[in-house]
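Engineer: Here is my input; please provide its structure:
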Amino acid sequence: MTQNEGSRYKVSRGSTTHGPEGEHHLVRGEGSSMRLWHREEPNADKPMSTHPYETLGYVIEGRVDLIVNDETVSLQPGDSYHVPRNTPHTFRITETLTAVEVNTPATDR
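Structural biologist: From the prediction side, this is the model:
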């Protein structure tokens, strides 16, 4: 992501990028990155995945089931969640979801 207006401390909305699954990459630091998720449609068929980064998240609105280590955790607005790195997991969106996540180490995915 480019950081505009001559500041290394600000990323303007027009300089951020969008991913294919509804993620909006907000900012990337030296060791972590932040993204906003907005998904309207349910995704009951999303397969499990594993990533080389840790994810910390916060549900702003909507509902989603996090399935990690064979445990299903229902999340709603105000709930935070943690997915350890290299851990198989998936998210099953049940109601239009808006959530923010921080990934460590940083990722552009």
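Engineer: Could you use CA atoms for every contact and neighbour count after this?
Structural biologist: Noted.
Engineer: List the contacts of the residue nearest to His18 when sequence neighbours are not counted.
Structural biologist: Closest residue in space to His18, ignoring its immediate chain neighbours: His24 at 4.5 Å, by Cα to Cα, 6 or more residues apart in numbering. Counting by Cα atoms under 8 Å, 6 or more residues apart in numbering, His24 makes contact with Thr16, Thr17, His18, Arg35, Leu36, Trp37, His38.
Engineer: Name the residues that touch the helix or strand hosting the last one?
Structural biologist: So that's His38. For His38, the element it lies in under DSSP states H and E is strand 33-39. For strand 33-39, the external contacting residues (Cα under 8 Å, 6+ apart) are 21-28, 93, 96-108.
Engineer: for stretch 59-66, same thing?
Structural biologist: Under the criterion Cα under 8 Å, 6+ apart, residues 72-80, 89-100 lie in contact with stretch 59-66.
Engineer: Please provide the structure for the following sequence as well, for comparison with the first:
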Amino acid sequence: MSLVVRGADAQTGQRGEKLLVQGDAARLRVWEGESAGEVAPEHANAYEYLAYITAGALRVRLGDEEPVDLRAGDSYRVPANVPYAFEVLERATVVEVVVGDAVNR
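Structural biologist: Alright, predicted model coming up:
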């Protein structure tokens, strides 16, 4: 694992996310330019992640909670194995930190 990843060298993940630096227990990734109207249907991941919206707006539903509209400057947490869904309200960029055992899978 590299200690430094330059933006020009960042790999692109399976779903278009930019994969940044990775450690033993965490991975940093960014979703850039998510288009308004894009929807991710309800799903769950085997890992937890923390997200920070740097641009745009999302509507996020976590578990049984009511959907909440989030804008640039807001953050949220998605626990492992908790169903969630989101809709992009305004072209968005989201920085995520993936934590836990799933990092090195």
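Engineer: Can you give the structural similarity as a TM-score?
Structural biologist: Overlay of the two chains. TM-score (TM-score structural alignment, normalised by the length of structure 2): 0.85; 102 aligned residues with a Cα RMSD of 2.0 Å.
Engineer: right, and the helix or strand after the strand holding His38 of structure 1?
Structural biologist: Counting by DSSP H and E, the next helix or strand C-terminal to strand 33-39 of structure 1 is strand 54-68.
Engineer: which residues in structure 2 does that following strand align to?
Structural biologist: Aligning strand 54-68 of structure 1 against structure 2 (TM-score structural alignment) gives residues 48-62.
Engineer: Distance from the chain centre to the matching stretch, please.
Structural biologist: The chain centroid and the centroid of stretch 48-62 of structure 2 are separated by 7 Å under Cα atoms, centre = their mean, to the nearest Å.
Engineer: Average separation of that stretch from the aligned part of structure 1, please.
Structural biologist: When structure 1 is overlaid, stretch 48-62 of structure 2 sits 0.7 Å from its aligned residues on average, using mean Cα distance after the TM-score superposition for structure 1.
Engineer: thinking again about what came up before, may I see the PyMOL selection of the buried members of the contacts of His24 of structure 1?
Structural biologist: Per 16 or more other Cα atoms under 10 Å, the buried members of the contacts of His24 of structure 1 correspond to this PyMOL selection:
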select buried, resi 35+36+37+38
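Engineer: for the contacts of His24 of structure 1, which one is nearest Met48 of structure 1?
Structural biologist: Of all those, Met48 of structure 1 sits closest to Trp37, with 17.7 Å by Cα to Cα.
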